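Engineer: Sequence plus predicted model, see below.
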Amino acid sequence: MSQPFKDAIAICKAILRNGYDAYVVNAQLQKELLDGRETEIDIACEPDYEELGKLFPSLERSNEEGVVATMREGGALIRFYHTDTEESSHPEHTLARITPRMLRVLEEQGKMPPALSCPFIAHTGDVYEGFEDFSKGKVQLRGIPDETLRRNYLLVIRAMRFAANFDLPIEPNSWMAIIRAASRVLDYVRISDIMDEWRKVEAECMWKFVQLLFDSQVLHGLLPEVAALSRVRQQRNDEGAEETVLDHTLECVRHYPEGEYNYDWLGTFAMLFHDVGKLYTAEYFDGKWNFYQHHRVGAKVTRKLLRRLHFSPEDVEQVCHLVRHHMRFHFMLTDRGIRRFKSLDEYPRLIEMARADLEARSGSYTYFNHNMKYLERAETPEQMLEPLLNGNEIMEFTNLHPGPQVGMLRDALLKAQVAGEVTSVPEAVDYVREYKAKNFG
């Protein structure tokens, strides 16, 4: 081994000893390319210019393509390039085998094979790296889409995030590359990185993002239980039309942020799981699909899925709570029922979930409006919601016979109690007698 390469290896070891990765790029090819030329050696390393400068004082900045810095050592010109540090790149792209400088020499010597026509040297960049300018009105991967994704499969998720948030279509060739790469996303991309991208999706755009995850089949690998809802059918509303549970779920996710909680990311995310239990509870009987206890089963399934997605324990409990109780507001509640509902944590979110569900179904608001009116009554102390005298006692003190007059008198007594005009049983007896004399003779 010649001295320049020994020096280059010594430089790599110095970088390694300081906690960074470094290696000589394709040493055999570099040796063959010398051919009487000035000795030039390319090194791929992890640290940036500032960190390298602390290790090698003679370092100089460079304007060459992909070159972080240059340095002369023992008569050889050393070029430093960034090595690939992306956790989500294909294994073949982890090790750079050619640099732009080596490519130029190969072209001059007429030795460039087709496989080396598109070298990749990793370098740090912003979040839009790998994408064409969005001024074109679409989300498009830069260069050859398949090769761009092989360098960083996280771009699959990021492309769909941009498409959802900016309401832009994905360029056809880029979309096909995304579909082809879908099976590799979970192979090479960390769940925490996927969720970091997902949390940057606006609440009102989440339904588009999830639809893209499903269409690209990324959702099938990430959350197969949710994707499987596309094969579960249900009755949409009383008119009898059918829909898939996934279509209904996406509609719910779309409608949830339209109310007061338009920035509620976690509530919108919970809407995605509210019917996941239907996959396990579906039962066809008497010409109709039934999903008894799907909210309870769904909460248990959701807990498993959120742990898979590395959610914090606090968020897991909150989302599971919303899934568990999302059916509470769908039934016509009594005074006691509405008070029990209002005692639940996050009950305003549960109301929004019920509203989104109705919007998605184009359903009737009869029960919903009834419950909203009773919700106002829940502010009244419970003892004020029952009259001090029951029907039998009212008939005893007023000598009335069973009939509508007793009910009218009972309602009047209750209103007087709420208004504070009647506060005790003796006052109630006097009130019903006076009311009967005044209104019924």
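Structural biologist: Good, I have the coordinates. Numbers count the residues shown, from 1 in each chain.
Engineer: going forward, measure contacts and count neighbours with C-alpha atoms only.
Structural biologist: Noted.
Engineer: which residues in the stretch 1-150 of the chain form helices?
Structural biologist: Per DSSP state H, counting those that start in this stretch, the stretch 1-150 of the chain carries helices over the ranges 3-17, 27-34, 49-55, 100-108, 145-151.
Engineer: I'd like these as TSV, with distance to Ser343 appended.
Structural biologist: Below are these laid out as TSV (distance: least, CA to CA, whole Å):
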stretch	distance to Ser343
helix 3-17	59
helix 27-34	70
helix 49-55	57
helix 100-108	66
helix 145-151	49
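Engineer: Most tightly packed of those helices?
Structural biologist: Stretch with highest mean neighbour count among the helices of the stretch 1-150 of the chain: helix 145-151 (a mean of 20; mean count of other CA atoms under 10 Å).
Engineer: Tell me the first helix or strand C-terminal of that helix.
Structural biologist: Using DSSP states H and E, the helix or strand that follows helix 145-151 in sequence is helix 154-165.
Engineer: just to revisit the earlier point, which one of the helices of the stretch 1-150 of the chain lies nearest to Val245?
Structural biologist: helix 145-151 (32.0 Å; CA to CA).
Engineer: Show residues contacting that closest one.
Structural biologist: Helix 145-151 is contacted by residues 86, 88-90, 93, 130, 141-142, 155-156, 173-174, 177-178, 181 when judged by CA atoms under 8 Å, 6 or more residues apart in numbering.
Engineer: Show the buried residues in these.
Structural biologist: 86, 88-90, 93, 130, 141-142, 155-156, 174, 177-178, 181 (16 or more other CA atoms under 10 Å).
Engineer: one more structure, for comparison:
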Amino acid sequence: MTDVQETALRELLRIAPVIDELGARFEAAGEQIALVGGPVRDAMLGRLQNDLDFTTSARPEVTEKLVEGWADAVWDMGRAFGTIGCRKGPWQVEITTYRSEQYDADSRKPSVDYGDSLNGDLGRRDFTVNAMAVAVPGNEFEDPYGGLVDLANGVLRTPGRPEDSFSDDPLRMMRAARFAAQLGFTVAPEVVEAMTSMAARIEIVSAERIRDELVKLVTSPYPRRGLTLLVQTGLADHVLPELPALALERDEHHRHKDVYEHTLTVLEQTMDLEDRLGGGPDFVARFAALMHDVGKPRTRRFAEDGTVTFHHHDVVGAKITRKRMKALRFSNDEIAAVTHLVELHLRFHGYGSGEWTDSAVRRYVRDAGDQLERLHVLTRADCTTRNKRKAERLSRTYDDLEQRIERIAEEEGRAAVRPDLDGNQIMELLGLGPGPEVGAAYKHLLELRLEHGPMSEEDAKAALLAWHADRTDRRDS
């Protein structure tokens, strides 16, 4: 028995109470059922999670009857695709009738036809490493397409011709990149060739499905592998064209950093700093790293001395990022967070060697808002210079900025920069109702707070009354 098989056996023993009971129920009803796909692959890698996928000869209505009374909860949202879901203790279970699905040439949604054999079902799956099964009860291992060998060699291949597989479901091309990023696998040459020749077919897939694959890719352990494959095959031209656009043409007369390689390095350095954000993959931080320089192609200008400038690429990049994320149907909160970071990623470079006043530091914190920690990470990750002395100087300077932020926060006892009077106090003091005048007063007090730090309530009231009196005099004159 190989090490991979021994690992899988240990994992299967761990879930034996679930798969044995389920297998016995289906066998007694004269139906076949097998653990299939990702869970089998992950069992062999020693990383099986609580999501279990099964395939069965039973039709959905039969499956639903067989799990009722056994499962803690049952749902049928996937019935149209032959899937019944249920929960048993900590396990989330999906059971799908043997099937074959394919896209029409101009359809975004697959049509589903039920199959009649386990091998037929495995043959329609995306990659050989996902086309293995364990028939239950009895734990018989089924591997008709050599997935175990490919798993051991770390290779992604399709069970049949990749052109047929990608024609059936073009999203599988994105999944190839995602699995390369998740598992660290290489992609077989014939699969890369098919992805390259069929890249445009990805456009029939819905934005939401593409977005979900992109999120999984970016939050994987090896996102550079997947992103590089998207660019290499031309898929990125259709799903994230801002990324290949970063590979700016260079010539012997003009000097600038390789923006594409710089971006991938910033992404990896962001990953190295994620423990500052609580650990684990942080999509917002990673995607901001990936998009932070997308404004450079549009803002590149050549100077006579051979240098290249990218003035305002932060602002332009934020607009480009917002447009792309909207097209991919990201949530408003995710769009706001990522674009905010892209727009602010250069702000630190105005700090010089620490010349900022305390009011400038307060404004930095105020402008960053709830993205301050991610901005710390992105700014540090954005330093990719090979000049060790320069890198150390930038790191020390940012250390100084963070220390000043902490000191000012501690001295002023604030978690966020707010005026010394709230809206209700402003209205009561000035005898106003809700309206734009209250907003103007609030903004004035906020500017005073940013410029001078906190004031006592008495001083804040005096400053507000003086401002209001001057404003009234100017309006009446």
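Structural biologist: Sure thing, it's come through. This is a predicted model, so every value here is computed, not measured.
Engineer: sorry, back to before: relative to Leu77 of structure 1, which of the helices of the stretch 1-150 of structure 1 is closest?
Structural biologist: helix 3-17 (9.1 Å).
Engineer: and that closest one, which stretch of structure 2?
Structural biologist: Under TM-score structural alignment, helix 3-17 of structure 1 corresponds to no residues of structure 2.
Engineer: for stretch 146-158 of structure 1, same thing?
Structural biologist: Counting by TM-score structural alignment, stretch 146-158 of structure 1 corresponds to 163-175 in structure 2.
Engineer: And for stretch 178-185 of structure 1?
Structural biologist: Stretch 178-185 of structure 1 maps onto residues 195-202 of structure 2, going by TM-score structural alignment.
Engineer: end-to-end on that stretch?
Structural biologist: This stretch, stretch 195-202 of structure 2, spans 10 Å end to end (CA to CA, to the nearest Å).
Engineer: That stretch: which residues count as buried?
Structural biologist: Buried positions in stretch 195-202 of structure 2, judged by neighbour count with 16+ other CA under 10 Å: Met195, Thr196, Met198, Ala199, Ala200, Arg201, Ile202.
Engineer: which SSE is the second one in?
Structural biologist: Secondary structure from DSSP H and E places Thr196 of structure 2 in helix 189-197.
Engineer: What lies in contact with the helix or strand just after that helix?
Structural biologist: Sequence order places helix 207-218 as the next helix or strand after helix 189-197 of structure 2, per DSSP H and E. Contact with helix 207-218 of structure 2 is made by 171, 174-175, 177-179, 181-182, 223, 226-227, 239, 283, 286-287, 327-330, as judged by CA under 8 Å, 6+ apart.
Engineer: 6 Å - rerun?
Structural biologist: Residues from elsewhere that reach helix 207-218 of structure 2 (CA atoms under 6 Å, 6 or more residues apart in numbering): Arg178, Ala181, Pro223, Leu328.
Engineer: what about the strands in structure 1?
Structural biologist: For structure 1, the strands defined by DSSP state E occupy 22-24, 40-45, 60-61, 67-73, 76-82, 233-235, 242-244, 283-285, 288-290.
Engineer: Format the buried ones among the contacts of helix 145-151 of structure 1 as TSV; extra columns: distance to Tyr367 of structure 1.
Structural biologist: Formatted as TSV, those follow (distance: CA to CA, whole Å):
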residue	distance to Tyr367 of structure 1
Glu86	53
Ser88	49
Ser89	52
His90	54
His93	59
Gly130	51
Leu141	49
Arg142	53
Leu155	45
Val156	43
Ser174	47
Ala177	48
Ile178	44
Ala181	47
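Engineer: picking up where we left off before, ok, the contacts of helix 145-151 of structure 1 vs Ile41 of structure 1, which is closest?
Structural biologist: For those, the nearest to Ile41 of structure 1 is His93 (20.2 Å; CA to CA).
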